[in-house]
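K.L.:
please find the sequence and the predicted model below.
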Amino acid sequence: MSQSKNGKNHIPFRLNVLFFAIFLLFSTLILRLGYIQIVQGDDFERDLEQTASEVTRVDAPRGLMYDRNGELLVDNKLTLSLTYTNKRDVSEEERVDIASKLATIIEVDKDELEKIPERNKKDFWLTTHPEEAKELITEADEEQAEDEDELYDLQLARITDEHLRDLNDELKTVYIWGEMISGYYNAPQRIKKGLTREEAHTISERLDKMPGVDILRDADRQYLYEDAFPRFFGQTGAIPRENLQEYLAKGYNRSDEVGTSFLEEYYESTLRGKKAEISSEEENTGEETNGSRGNDLVLTIDIDLQQDVESIIDQVVGGNTGSFINDPEAYAVVIEPDTGDILAVSGYSDHLGTVSSSFEMGSTVKAATVLVGLETGVVTPGTYIYDAPINLPYTPEISSVVNLGNVNYLTALERSSNVYMAHIAMRLAGYHYGSSQTWNTEKYHEAYEIMRYYYSQFGLGVKTGVDLPSESTGINGGKANPGNLLYLSFGQFDTYTPMQLAQYIATIANDGYRMQPRLVKEIHEPNTNKDAMGPVKKQFMPNVLNRIEIDPQYIDMVQQGLWRVTNGSRGTARSYFADTEYTSAGKTGTAQIKIRQESTNHLIDGNNQAFVGYAPYENPEVAVAVIVPGVYKSGQSGMANTIAKRALDAYFDLKEKRPGKEEETRLGQN
């Protein structure tokens, strides 16, 4: 190479061009790498996660339910479900194609087709009729619209019933398509639960032609004693729309099934299983992270007693259906006084009324009224009141079944004196019957409050606390006039539920402790062997809601009055309990009502028959409350008494047949 005059080497021009080009290439490469890392890094990382570590969560079976003696009541039955996992990069045409293919394979209930939301139909029509959809938008619309969403809303609004009639032959496809797109991306959405063997086989053969479609093992709830305990087990199903956001916030998927009523709903978090997780890599190897069944519930129910009570009600009421003004009704609750355990809860044709329906319970509430009178001092153990009709202005005559003459608290309970109770109410209001005195509004309003205050301590007119999603508290009739105060005192004004009535008599039976009624006593960890329960995870101890503010000696005295009802020479229930091997106590009730007859729309005079009681009298183990409402005055009498007596018989018969198991149960609670 030659040298210049100043001694420096000359670099050829072409070599300079080459260096410059290399510099430009490296600069471009560095800029591109920076753009990918900084600008598009998050997108690529998200795509990588979706393709390399995408997780599918598979539902796990729900927990089981057992009765108090370990009898399996609610099980799971293996079934297969069709699912679809939606992806962001799937075209609408592909989804419609898959829905069309599935529509030729699976059956869909007609009810589901009838419930397809109109919005789904419109969305499907727009997807499958793109050219016609364009015609729904004018050039003016495109100029005025702020964005594509506004144009889409215009298209939806302009779809007519005539347009949607084009879909009548494709409703199954519309339904399936709607289910496919209703879930989140990359989460399996349940399309159909309970595939038939033929459906599952056909789908399996065509999975390679339907990306995103899969068949997963699932579980159907199996209620083994549905006829004996039909409503309170509850049901499972899709997440209710009004609760969707709440469940999503708790980590549920939109397609998950949850408890939708009663025990299934109340104990949802306990019964819910832990989902199995299958990642995208694991799907290729067949490996998965095992889920687990939900925790199991041990109910307080004795299913044998429950079946007996069901049968008793069916026999007594079913044999006298002509005695009812409208459809026959009857409800019974059998409860353990010391713990609040519900041993049986039943209704003729419907169990729900035991917590949701309320009735005037008649003379069954008189024990509470006597206790109010004794505690407030308006009557004493030595007080005698002459039982004769009471006539007040603007109030129908108040009397007992017959004029009873002089009665004290014992004979008032034994023979069921309405007049004795009415005098307690008048004395609470400071009113002296037979004088020229007028009613003091402030005083009789105060008397209403005093009576309801004490009643509420027994559970009458307030929530019992039973472990169910909702219960009625009955109807408070207000305090409009003094005459109704007297009717309140003997159970013919305010209304109460059968569950409240059971809590009330149980409170008297256990010497004044209002126990919270419960249907679940224990939670157990799941066991692979269904015949043996797993370890106890949680045990619910009996819960005392309150101790009634009444002198214990008065409770003892009223208990004696209730003993006389079933054992006294003139007890109103003596004839029903005279031949029992156990000693009982109780109170009959008949509320005179007017009820509208549905077939004629006329008001008819009728009765609500009721009974509350417990046994053995000396050491109560069981209490019962029965209400048979809406009976003709000329209808069969004593139905509530008969049901209650036979229910107590059934309890003691079962106890005799399995003394060891019953003793173990009671020892375990101490």
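P.N.:
Nice, I can see it.
K.L.:
only C-alpha atoms for contact and neighbour calcs from this point on.
P.N.:
Fine.
K.L.:
quick one: secondary structure of L263?
P.N.:
Secondary structure, DSSP: H, G, I helix; E, B strand; the rest coil: L263 is helix.
K.L.:
I'd like the distance between it and A219.
P.N.:
18 Å (Cα to Cα, to the nearest Å).
K.L.:
T583 now?
P.N.:
48 Å.
K.L.:
before we move on, what about A52?
P.N.:
For A52 relative to A219 (Cα to Cα), the value is 29 Å.
K.L.:
which of these two has more residues huddled nearby?
P.N.:
For A52 versus A219, the count of surrounding residues by other Cα atoms under 10 Å is larger for A219: 18 against 12.
K.L.:
wait, I278 touches D59, no?
P.N.:
No: I278 is beyond contact range of D59, at 11.2 Å (criterion: Cα atoms under 8 Å).
K.L.:
where's L164, which helix or strand?
P.N.:
If you go by DSSP states H and E, L164 is part of helix 161-164.
K.L.:
and the helix or strand following that helix, how far from the chain's centre?
P.N.:
Following helix 161-164 in sequence order, the next helix or strand is helix 171-180 (DSSP H and E). Centroid separation between helix 171-180 and its chain, computed with Cα atoms, centre = their mean, to the nearest Å, is 30 Å.
K.L.:
next helix or strand past helix 171-180?
P.N.:
strand 188-193.
K.L.:
name the helices or strands packed onto the helix holding L164?
P.N.:
Helix 161-164 sits against helix 118-128, with contacts defined as 3 or more Cα pairs under 8 Å, 6 or more residues apart in numbering; DSSP states H and E.
K.L.:
immediately after the helix it packs on, which helix or strand?
P.N.:
By DSSP H and E, the next helix or strand past helix 118-128 is helix 130-135.
K.L.:
comparison target below:
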Amino acid sequence: MGQHDQNKRKLHKKNEEKIEKSGYDDNQPKRRAPIWGPFLSRLNVMMIAIFVLFAVLILRLGYLQLVQGDMFSDLVNATETTIVEESVPRGLIIDANGVVMVDNEPLQAISYTRGQQVSGEDMVATANALAGYIAVSIEDVSERDLQDYFVAANTDLINDRLTEEELAASDDEIYSIQLSKVTDEDISGLNNQQKEAAVIFSKMNAASALSTVFIKNEEVTTEETAVVAEHAQELPGVNVTMDWQRTYPLDSLLRSLLGGVTSTEEGIPSDLQSYYLAKGYALNDRVGTSYLELEYEDLLRGSKTTYETEVSQDGDILRTEQTYEGEMGNTIQLSIDSEYQAELEQYATQYLEAATDEANNQIYIVASDPQTGEVYALVGKRKTDDGEIIDDALGTINSSFISGSVVKGATIATGYATGLLEVGSDNVKTDEPLYFSGTPVKGSWWFTSNNDSAPRELTDKQALALSSNIYMIKIAMALGGINYYEPNMDLAGLDTDAIYQQIRSHFAEFGLGVSTGIDLENESTGINGGKTDQPGNALDLAFGQFDTYTPIQLNQYISTMANGGTRYAMHVLDKVLAPAEDTTEGAVVYEYEPTVLNHVSLTDEELQEVREGIWSVVNTSEGLGYSIFSGFPIEVAGKSGTATIDDVYENSTWAGWAPYDDPEIAVSIVIPNTKAGVATSAQAIAPAVLGLYYNIDEYQQALED
């Protein structure tokens, strides 16, 4: 091969390499590349990307529709299930023998359950419709109720009256502004049916979401329930249901002690909302407000009926189904014997009707089981200024009085507890008028300035039988460090603090001056007269002329004396029974067990000495109660008292028990403001109080006559 051919071959090969690298052939005519080439290339890439995205989107939509379509359809149509509660009747209150004292009367009612997203306009429409079917009282409709109704019924009209600045106010402020735009003419222009609708609207508006309120629960007629049921479709949330109200089959018997219950309008007390809401109450639930209804609220309230309520996404109630029937509250059985209570109330009423002095206008009687503290009767009657005799049973626990000599048994017990008196000794002290420097003369009830009361030697039992003041004063003097007496002696050295401390401490062991533990609120512990600068006051304390005590404290005192020295808490609750058609046959949920508060600090022998002294008041010829109980068929022990109030009036008291050896009943009686020779004493009526308990014919007949 020649050089020329080799050069040609090299050139050709070089050209092929150039074409391979650049894409241009030097042997071909050269053309200029188009300027839109790069743009078309990018456009192609973009089109491909868009196609891919659309493909992904189509696939995703297809997946959502075909695979998950049912799920999303369910979400669109989803509902919420909520539990709604409805109150049930409260438990009954029955007496010791199963007699119903507090019951429930069933009532037809119209209720409203508010949906979750119900507007004011919606409720106004329902209220307007309902007002055409039922009658409600407009007597107590408030101006605010009418304003609320007018704003909800005429929102556009009211908003037209607002300035742009007012319309821009916060949600909290704008409603107050809207209310201020309601004129007197707007209100006066409402007819009676619209006012009824306003009353209905106010009750609906008070309900929170998915809570139920009563629109009308008194005097609902059969026609009203029928027409409301017939038009249920146009009355969303409105139902025909049942309600109840407390009734008192025994009328006013112990009415104040049984206590009260709020209405649905009152609901739970505002000052206790946090407490009750935390316990699952609704704002419009009825609760006990006083005494037994309040004391045993947890037992009486019952278990609410529950409903499963299905609510749509729009807040409409679609379905309501009862899931728990609920159960009325437990039955509370009291220790009170309503028949005995009624007889004593009648007797007390007759006493006040016969009273001729207007100041003699109260009487209190307490009867109990001294072995357990169970209260059989709490009787209080009071005559008002216009002559009406009203129940004041609560006065037995929250009114206190200077009680006089009835407490002398506790003073003798104090003497034994402090070693001033001894078993086996005659414990003789001289009863004589006591003249102290700077202090009025002290004497027993038989003292008169005319005969100057000759001294008498008395044992402790005689001192109780004759009700000696001086014997008690000399015990107090010994407690204060003075063991002798000289006429006109100075009491400056008397340790009155020791007297107050010792007497009040030992009196408290019997229940005087302290809480009796009774299961009722607002019990008074009496009035402690304090420690005065007058030594005579410390001496007066020893025979019941300084501190004051309640009738139930006197009862606990004599019960402790009767049973051998054990102070039991007083109580009116006996049992708690599960609800049952027969009120006495419910299962026993709880049974009260006697509660021991303390034992007195005396030996059995020392306390027996005191008990025999109280027995001697009634059962020995020198005893001041001997003639009163002469011929009474049951052996009684008891002590009377007379406490001077002023120059004219005194309090008359008595406390005792029967039978003496095996006590079944303890009684205390307080008659304030009696006048000697005019009013019958507490001791004089004690046989009747005991006779009615034992069904002794002569006392039953006297009561009937």
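P.N.:
Structure's in. What do you need? Keep in mind it's a predicted model, so treat the numbers as computed, not measured.
K.L.:
how about P240 of structure 1, what's its match in structure 2?
P.N.:
Residue pairing (TM-score structural alignment): P240 of structure 1 is matched to P269 of structure 2.
K.L.:
report the central residue of structure 1.
P.N.:
Taking Cα atoms, centre = their mean, the centroid of structure 1 lies closest to F262, which sits 2.1 Å from it.
K.L.:
around T525 of structure 2, how many other residues sit close by?
P.N.:
Other residues near T525 of structure 2 come to 21 when the count uses other Cα under 10 Å.
K.L.:
isn't it up against T550?
P.N.:
Yes: judged on Cα under 8 Å, T525 of structure 2 makes contact with T550 at a distance of 7.2 Å.
K.L.:
L434 of structure 2 contacts S444, doesn't it?
P.N.:
No: L434 of structure 2 lies out of contact with S444 (Cα under 8 Å); the separation is 9.7 Å.
K.L.:
need the overlap of contacts for those two.
P.N.:
Taking Cα atoms under 8 Å, 6 or more residues apart in numbering as the criterion, L434 of structure 2 and S444 both touch I470.
K.L.:
residue contacts, the aligned partner of N284 of structure 2 in structure 1?
P.N.:
Aligning on TM-score structural alignment places N284 of structure 2 opposite S255 in structure 1. Residues in contact with S255 of structure 1 (Cα under 8 Å, 6+ apart) are G183, P188, Q189, R190, A238, I239.
K.L.:
ok, now with 7 Å
P.N.:
Applying Cα atoms under 7 Å, 6 or more residues apart in numbering to S255 of structure 1 gives the contacts G183, Q189, R190, A238.
K.L.:
what's the answer for V258 of structure 1, then?
P.N.:
With Cα under 7 Å, 6+ apart, V258 of structure 1 has these contacts: T236, G237, A238, I239, E268.
K.L.:
can you pull out the helices in the stretch 351-500 of structure 2?
P.N.:
Residue ranges of the helices in the stretch 351-500 of structure 2, as given by DSSP state H, counting those that start in this stretch, are 395-398, 408-417, 460-465, 469-479, 496-509.
K.L.:
let's have these in a markdown table, adding mean neighbour count and distance to L250 of structure 2.
P.N.:
Converted to a markdown table, these look like this (neighbours: other Cα atoms under 10 Å; distance: least, Cα to Cα, whole Å):
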| stretch | mean neighbour count | distance to L250 of structure 2 |
| --- | --- | --- |
| helix 395-398 | 24 | 20 |
| helix 408-417 | 25 | 38 |
| helix 460-465 | 26 | 41 |
| helix 469-479 | 25 | 45 |
| helix 496-509 | 20 | 36 |
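K.L.:
nearest to S180 of structure 2, out of these?
P.N.:
Evaluated over those, closeness to S180 of structure 2 peaks at helix 395-398, with 49.1 Å, by Cα to Cα.
K.L.:
which residues in structure 1 does the closest one match up with?
P.N.:
Helix 395-398 of structure 2 maps onto residues 353-356 of structure 1, going by TM-score structural alignment.
K.L.:
what does the matching stretch contact?
P.N.:
With contacts defined as Cα under 7 Å, 6+ apart, stretch 353-356 of structure 1 is touched by Y331, G347, E471, S472, T497, P498, M499.
K.L.:
mind giving me the PyMOL command for buried ones among the contacts of V258 of structure 1?
P.N.:
This is how PyMOL selects the buried members of the contacts of V258 of structure 1, with burial counted by 16 or more other Cα atoms under 10 Å:
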select buried, resi 236+239+268
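K.L.:
just the ones of the contacts of V258 of structure 1 in strands?
P.N.:
Counted as lying in strands by DSSP state E, out of the contacts of V258 of structure 1, are T236, G237, A238.
K.L.:
am I right that the last one is in contact with R254?
P.N.:
No: the criterion here is Cα atoms under 7 Å, and A238 of structure 1 misses it with R254 at 8.3 Å.
K.L.:
output the helices of the stretch 351-500 of structure 2 as JSON lines; include the columns distance to D70 of structure 2.
P.N.:
Below are the helices of the stretch 351-500 of structure 2 laid out as JSON lines (distance: least, Cα to Cα, whole Å):
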{"stretch": "helix 395-398", "distance to D70 of structure 2": "71"}
{"stretch": "helix 408-417", "distance to D70 of structure 2": "87"}
{"stretch": "helix 460-465", "distance to D70 of structure 2": "95"}
{"stretch": "helix 469-479", "distance to D70 of structure 2": "95"}
{"stretch": "helix 496-509", "distance to D70 of structure 2": "79"}
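K.L.:
thinking again about what came up before, quick check, nearest of the ones in strands among the contacts of V258 of structure 1 to Q539 of structure 1?
P.N.:
Nearest to Q539 of structure 1 among these is T236, at 24.6 Å by Cα to Cα.
K.L.:
contacting residues around the aligned residue in structure 1 for T548 of structure 2?
P.N.:
In structure 1, the residue matched to T548 of structure 2 (TM-score structural alignment) is T495. Applying Cα under 7 Å, 6+ apart to T495 of structure 1 gives the contacts S358, F359, E360, M361, G474, I475, N476.
K.L.:
count of neighbours near the fourth one?
P.N.:
Using other Cα under 10 Å, M361 of structure 1 has 32 neighbouring residues.
K.L.:
what does the third one give?
P.N.:
When neighbours are defined as other Cα under 10 Å, E360 of structure 1 has 29 of them.
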